[in-house]
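>>> Sequence first, then the predicted structure, then my questions.
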Amino acid sequence: MDRATRRRRRRKAWIVVAVVVTVVLASTGGYVAWALNAPLPEPTVEWQTPDVSVPPAVTIAMPVEGSAAISVAGADEYLGAVASGIWMSSGSADPRPMASISKLITALVILDAKPLSGPDDPGPTINFGEADRDLFDEYYVLGATVAEMPRGTSMSLHDALATMLIPSASNYAEAVSTWAFGSQGAFVGAAQRWLAANGLTGTTIVEPTGISPRNTSTPSDMIAIGKLAAANPVIAQIAATASLNLPGPGAMFNTNGLLGTSGITGLKTGTLGENAYTLLYTAILDVGTGQPLSVTGIVLGGFSRDSVSTGVINLLDSIRGGFHNVPLSVRGQQVGTYTTAWGSAGRMVLLDSASILTWSDTPITVTMDTTRPETYEDGESVGTISWTAGPNTATADVTLEGGIERPTSWWRLTHPGELG
């Protein structure tokens, strides 16, 4: 082999060696760049669900005497849709004497025939005659509540209705109903048609005052009548008036001594002898749901005014007490741990305290969501935790406390199988 041939072969060998070295170096450099920049594996998350103490079931303190029923509007999401109908009842569902609650029906029937535009509308003027004034003595002898009607008395329909409802003046109930319909027979006929038109088949009315025990109603009809009365702005305003002073009858005080107590806003009391005390009431309860609850309730045939009042207050307090703000967590509370493939770990803590409004013993469910850390630094948001009870959900952010040490370059270079 001549010298020129040997040179050509050596040249080719060096070219091959150079190519191999170049390929090896290029491959090593590419791996290093990839390993140092490849996505890290997801940390392992171990949740530590916060313990939540669910309150015990609330006991609704329904009255234990006579017959009672209650309706609650504005809380269907908590109590169920049935609550805005008849939510709870106790005692017999049969008709009982409604006593002076009859006057509430009388007022509704009169306003159906002689409507007022609103609470500020006095309406037509009523001039009372001698026959009207004689009613004072007639009802006084019967032991009914009466109000003065001096000779020459005249007043607006609004004030006459107020005198009938606020002190429960029976003589005004008959006088105004006769004025509106011309006779008591005509009034009773109108009242019966009004009851039928409103589907109140469980109610009977034979006279306007409630002094007759034949004026009867069922708890469910009483709830419906209470809602109709509360929806009438004239009656609602009168029923919520604690006292009034008018020429003729003078100073008058509402027979409903519970006005303003436990949220009670109306409506009408009645009594017809022993063990026949009645109360048809409305109340507004602020329980923290945003929209106050609207309550309509009835007690028929209670033992006494005091016992019925106590029973109603206890009932309303038990409803109000059934709504609770349940503590769920505190700021900084640990709710989990992040553990990484490279041996570092970090605490997951809540950024804020949380609580939730619940009704009675409504179950509270917990859901937890995590997000992959991007910086692994202290305070980074890494998820949320949510609690749900009925219609409400409370959420708190989860953060990384203290951060997590990122892997070393050596770990990256030596763990290619764990890199993304």
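Great, that's in hand.
>>> make it CA atoms for all contacts and neighbour counts henceforth
Noted.
>>> Helices along the stretch 151-300 of the chain, start to end?
Counting by DSSP state H, counting those that start in this stretch, one finds helices in the stretch 151-300 of the chain at the ranges 157-165, 170-181, 184-197, 219-231, 233-239.
>>> Ranking those by mean neighbour count, which comes first?
Among the helices of the stretch 151-300 of the chain, helix 157-165 has the highest mean neighbour count (mean count of other C-alpha atoms under 10 Å), at a mean of 25.
>>> what residue is smack in the middle of this protein?
residue 75 (3.6 Å; C-alpha atoms, centre = their mean).
>>> isn't that one right up against residue 83?
Yes: at 7.3 Å, residue 75 counts as touching residue 83 under the criterion of C-alpha atoms under 8 Å.
>>> Tell me which helix or strand residue 357 sits in.
strand 354-359 (DSSP states H and E).
>>> hmm, who's touching that strand?
With contacts defined as C-alpha atoms under 8 Å, 6 or more residues apart in numbering, strand 354-359 is touched by 78-79, 288-289, 322-330, 387-390, 392-396.
>>> Can you name the element that comes right after that strand?
strand 365-370.
>>> which helices and strands sit right next to that next one?
strand 381-389 (3 or more C-alpha pairs under 8 Å, 6 or more residues apart in numbering; DSSP states H and E).
>>> returning to what we had before: what's the separation between the residue nearest to the centre of the chain and residue 315?
16 Å (C-alpha to C-alpha, to the nearest Å).
>>> and here's the other structure:
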Amino acid sequence: MSAARRASHRPHYVRRRIGFFSLLALLVAAGVYFPATLLAPIAPASAVVTSFKAPAETKLDLTFPSYGATAVEAVGFDDSLKTSGDSKPRSIASISKIVTALVVLDKKPLNGGNGPKITFTAADHALYATYLAQDGEVAQMDIGQTLTERQVLQVALIKSANNYAGALANWAFGSNSAYVTAVKSWLGAHHLDDTTLVEPTGLNPNNRSTATDLVSLGKLALANKDISSIVATKSISVPGVGTVDNSNKLLGIDDVVGIKTGTLDQAGACLLFATKEDIDGHEVTVVGVMLGGKDHDSLDVDVQKLLAGVKAGFQTIDAVAKGDVYGTYATKWGVTAHAQATESVSELVYGDVTVTAAPKLQSVSKKAAGAKVGTLRVAIGSKKITVPLALDHAVTEPGAWWRITNPSLVF
């Protein structure tokens, strides 16, 4: 071929070589780019946390009397013990009989039965005149009369008969000094350090306690099924005694279930009380005491005012509802899913209780709907609850087209 013809073919040859190598480069690039974009790991999506909105708190508003000493507690609720008045030991009158009953039952328990027979002696019979001379409550008691331990407790606690409380202590311990020794040991074992008894009835003003100790005593009385059933009895017939009516006139009113009245010149009108009621499906027990009232009619009114405030202080906190959103995942490739509470949290609370909740969420790149992605740590007062958080929709990985067309977001 002539030199002229070779020269005329060279541009076409060069263009073909350039085209070939360009295509080859494109193929090589595609062979690297496509696998790289299709197989490159995608950074997981982090959740935008939804802040928790705490429910409104209820302020406790209790009406306390201006006299004596008062304490009240919603049993089982943290920091619910509230007091008013002085904190010194005061004469407690016939509330002493609750201590007597508990100490006797500690030595000679009924365990739901009637207990052994007690036959009254001449010394027991003499207690009638002794206590009557002190203007104390008494009940008929004949020499040789026989009652069960339960029946003696019923007359001592329901009618508040001093001669029955004294006879019970003598039967169990043999003497007042032995009774006092047993009481001192029992009080120490139950950490009632501000309570002192020198005899079993409460007619001696040196039987003393504080309002807070008496709330603890009330809880111990309610925990004893035999005593709690006796003090909740309005009226009962006892052989040789007749009909015995409860000295606690609030019994059965405003869900009052006991516990013991007390009256003495040095003590005033006193009442150790308890209520049991259903609040939002929960049985709630309240124990309280008022000491130093003018009379029982006015004291009972003051107890009812206090109990009304206590009842108003309860509320059910709906802290978390199932399905509440505590985080949102929005991926770069257009998938949106929410982290939802898998269960509800409701709690009956008393007074001003602080409620907080803190979500803790994972980062995700691929998760099925319903998969757990974190937890919500809820605190209602001192109670801690952990709620799982799960996705309402699946978080899927990006498709091939998105990967290929969004290299800046892939790499």
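That came through fine. Source: prediction; values computed, not measured.
>>> And the TM-score between them?
Once superposed, the chains reach a TM-score of 0.75 (TM-score structural alignment, normalised by the length of the second structure), with 398 aligned residues with a C-alpha RMSD of 4.6 Å.
>>> mind checking what the residue nearest to the centre of the first structure lines up with in the second structure?
Aligned against the second structure by TM-score structural alignment, residue 75 of the first structure finds its counterpart in residue 77.
>>> Secondary structure of that match: a strand, I assume?
No: secondary structure of residue 77 of the second structure (DSSP: H, G, I helix; E, B strand; the rest coil): coil, not part of a strand.
>>> any idea what sits nearest it, other than its immediate chain neighbours?
Once flanking residues are discounted, residue 77 of the second structure sits nearest to residue 350: 6.7 Å by C-alpha to C-alpha, 6 or more residues apart in numbering.
>>> Likewise for residue 370 of the first structure?
Residue 370 of the first structure sits nearest to residue 383 (C-alpha to C-alpha, 6+ apart), 4.0 Å away.
>>> so that neighbour makes contact with residue 398?
Yes: between residue 383 of the first structure and residue 398 there is a contact under C-alpha under 8 Å: 5.0 Å.
>>> the more surrounded of these two?
residue 398 (29 against 19; other C-alpha atoms under 10 Å).
>>> Give me the three-state assignment for that one.
Secondary structure, three-state DSSP: residue 398 of the first structure is strand.
>>> Just the element for residue 311 of the first structure, please.
helix 305-321.
>>> Beyond that helix, next helix or strand please.
According to DSSP H and E, the helix or strand after helix 305-321 of the first structure is strand 323-329.
>>> next one: that following strand to chain centre, how far?
Distance of strand 323-329 of the first structure from the chain centroid (C-alpha atoms, centre = their mean, to the nearest Å) equals 16 Å.
>>> now stretch 388-403 of the first structure
24 Å.
>>> Could you list the residues in contact with that stretch?
Here stretch 388-403 of the first structure makes contact (C-alpha under 8 Å, 6+ apart) with 77-78, 335, 346-359, 362-366, 376-387.
>>> Equivalent analysis for stretch 32-42 of the first structure, please.
340, 341, 372, 409, 412, 413, 416, 418, 419, 420.
>>> how long is it end to end?
21 Å.
>>> which of the residues in that stretch are buried?
35, 36, 40, 42 (16 or more other C-alpha atoms under 10 Å).
>>> what about the third one, distance to residue 401 of the first structure?
In other words, residue 40 of the first structure. 20 Å.
>>> got it, and the first one?
When distance is defined by C-alpha to C-alpha, residue 35 of the first structure is 27 Å away from residue 401 of the first structure.
>>> repeat for the last one
When distance is defined by C-alpha to C-alpha, residue 42 of the first structure is 18 Å away from residue 401 of the first structure.
>>> Then the second one?
The spacing between residue 36 of the first structure and residue 401 of the first structure, counted by C-alpha to C-alpha, is 26 Å.
>>> sorry, back to before: and the contacts of stretch 388-403 of the first structure, which are buried?
78, 335, 346-351, 354-359, 362, 364, 376-377, 379-387.
>>> By residue count, tell me the biggest helix in the first structure.
Scanning the first structure for the helix with the most residues, using DSSP state H, yields helix 3-37.
>>> and it, how far from the chain's centre?
80 Å.
>>> For the next helix or strand after it, give me the average deviation versus the second structure.
Next along the chain after helix 3-37 of the first structure, taking DSSP H and E as the criterion, comes strand 44-47. With mean C-alpha distance after the TM-score superposition for the first structure, strand 44-47 of the first structure departs from the second structure by a mean of 4.5 Å once superposed.
>>> Show me what strand 44-47 of the first structure packs onto, helices and strands only.
strand 334-339.
>>> same thing but 10 Å
strand 334-339, strand 345-350, strand 365-370 (3 or more C-alpha pairs under 10 Å, 6 or more residues apart in numbering; DSSP states H and E).
>>> Need the contact partners of that strand.
For strand 44-47 of the first structure, contacts defined as C-alpha atoms under 10 Å, 6 or more residues apart in numbering pick out 334-341, 345-348, 368, 370.
>>> ranking those by neighbours, who comes first?
Within the contacts of strand 44-47 of the first structure, most neighbours by other C-alpha under 10 Å means residue 348, with 29 neighbours.
>>> How much space separates it from residue 337 of the first structure?
5 Å.
>>> cool, and residue 404 of the first structure?
From residue 404 of the first structure over to residue 337 of the first structure the distance is 11 Å, taken as C-alpha to C-alpha.
>>> now swap in residue 176 of the first structure and tell me
Taken as C-alpha to C-alpha, the span from residue 176 of the first structure to residue 337 of the first structure is 77 Å.
>>> now residue 315 of the first structure
Between residue 315 of the first structure and residue 337 of the first structure the distance is 47 Å, computed by C-alpha to C-alpha.
>>> repeat for residue 383 of the first structure
12 Å.
>>> Now do the shared contacts for those two.
By C-alpha under 10 Å, 6+ apart, the residues touching both residue 383 of the first structure and residue 337 are 348, 349, 400.
>>> From these, pick the one nearest residue 63 of the first structure.
residue 349 (47.8 Å; C-alpha to C-alpha).
>>> ok, and the closest non-adjacent residue to that closest one?
Nearest one to residue 349 of the first structure, counting by C-alpha to C-alpha, 6+ apart, is residue 334 at 4.2 Å.
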